[in-house]
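3D model of this:
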Amino acid sequence: MKLHLAQFAGQNAFTGYGAGYVLVNGERFERSLIVLPDRLITDWTPRTSAELTEADLAFLATLAVDIVLLGTGARLCFPPPGLAQTLPRQGIGLEVMDSQAAARTYNILLAEGRRVAAAVML
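This is a model prediction of the structure:
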């Protein structure tokens, strides 16, 4: 599916998605990544919620954002409760959803000028 939203001058936005991939600014990604308005982190290693570690979430806490959208692939899959509290304990919101919902929600929050990151597992 292609997403059609206002242009995000100089910012990273999701422009489409499908089974096993997302498009960011028209570029196709088929592995997990973190999307921020001003940069892409394409070497994020977890592919599923089961692979998430404390270190993965601690890294997300260093990104200077107010909210992290955790896209868990084709289906919603919550990380273990103790792990899920890592970001909220530091005052950072964490929303868990499937990766396609994370892409759509990221674009909406980006359009609102929010400091947001989408950590998408594919």
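
make it CA atoms for all contacts and neighbour counts henceforth
Will do.

how near is the closest residue to residue 88 other than its chain neighbours to residue 69?
In space, and not counting its chain neighbours, residue 88 is closest to residue 94: 6.6 Å by Cα to Cα, 6 or more residues apart in numbering. Going from residue 94 to residue 69 by Cα to Cα, to the nearest Å gives 6 Å.

more neighbours, these two?
residue 69 (24 against 17; other Cα atoms under 10 Å).

For that one, which three-state class applies?
Look at residue 69: counting by DSSP: H, G, I helix; E, B strand; the rest coil, its state is strand.

Next, count neighbours for the nearest residue to residue 83 once chain neighbours are set aside.
Using Cα to Cα, 6+ apart and skipping residues adjacent in sequence, the residue nearest residue 83 is residue 54, 6.3 Å away. With neighbours defined by other Cα under 10 Å, the count for residue 54 comes to 12.

from what I can see residue 54 touches residue 81, true?
No: contact between residue 54 and residue 81 fails when scored by Cα atoms under 8 Å: they sit 11.6 Å apart.

I'd like the structure of this one too, to check against the first:
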Amino acid sequence: MQIESASGTGPAITGFSAKGYKVEAGSFRGVYRALTITPDAVAEWDAPALETLSPESFADLLAIDPRPEFLLLGTGATMQRPAPAFIRALEARGIGVEAMDSRAAARAWAVLRGEGRWVVGALYPL
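Model prediction:
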């Protein structure tokens, strides 16, 4: 699927398929099977099992300044809920968790960055 580009700055997810996510960041273009993304950077992600997620799984992602409003968590082809303890641990740090299937998360990234929202994302493969 092609995604219309957002007006926000930084990396943009411009499409996705079973092969991965198409990302553009300035002159850089790449395809990632799974990724983490911030308003300033994108990286390949060796995604652990969803049930093993912990705040430490995202230490670098959550350490950006200013602190992100929330983690946009794309859970793969279907929406799955992360462990309640993981959500509570991030909320205790003042960071919300928005979990949804990865297709919806890729589209939401474009909308949220277009609004200038300061969020981070982690998207599992489809």
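
Once they're superposed, tell me the TM-score.
Once superposed, chain against chain, the TM-score is 0.84 (TM-score structural alignment, normalised by the length of the first structure); 119 aligned residues with a Cα RMSD of 1.9 Å.

could you check the angle strand 70-74 makes with the lengthiest helix in the second structure?
Scanning the second structure for the helix with the most residues, using DSSP state H, yields helix 102-114. Here helix 102-114 of the second structure runs at an angle of 150 degrees relative to strand 70-74 (axes from the mean of the first three to the mean of the last three Cα atoms, to 10 degrees).

how close does helix 102-114 of the second structure sit to the first structure?
On superposition with the first structure, the mean distance recorded for helix 102-114 of the second structure (mean Cα distance after the TM-score superposition for the first structure) is 0.7 Å.

Over in the first structure, find the residue span that helix aligns onto.
Mapping helix 102-114 of the second structure onto the first structure (TM-score structural alignment) gives residues 99-111.

residues of the matching stretch that come out buried?
99, 100, 101, 102, 103, 104, 105, 106, 107, 110 (16 or more other Cα atoms under 10 Å).

now these as CSV including distance to residue 29 of the first structure?
CSV is the format used below for the buried residues of stretch 99-111 of the first structure (distance: Cα to Cα, whole Å):
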residue, distance to residue 29 of the first structure
99, 12
100, 13
101, 16
102, 15
103, 13
104, 16
105, 18
106, 16
107, 17
110, 20
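
Excluding covalently adjacent residues, which one is nearest to residue 110 of the second structure?
Nearest residue to residue 110 of the second structure, sequence neighbours excluded (Cα to Cα, 6+ apart): residue 6, at 5.2 Å.

pretty sure the one you found contacts residue 116?
No: the pair residue 6 of the second structure and residue 116 fails to qualify as a contact (Cα under 8 Å) at a distance of 9.5 Å.

Between these two, which has more neighbouring residues?
residue 6 (20 against 14).

that's a strand at that one, yeah?
No: applying three-state DSSP, one finds residue 6 of the second structure to be coil, outside a strand.
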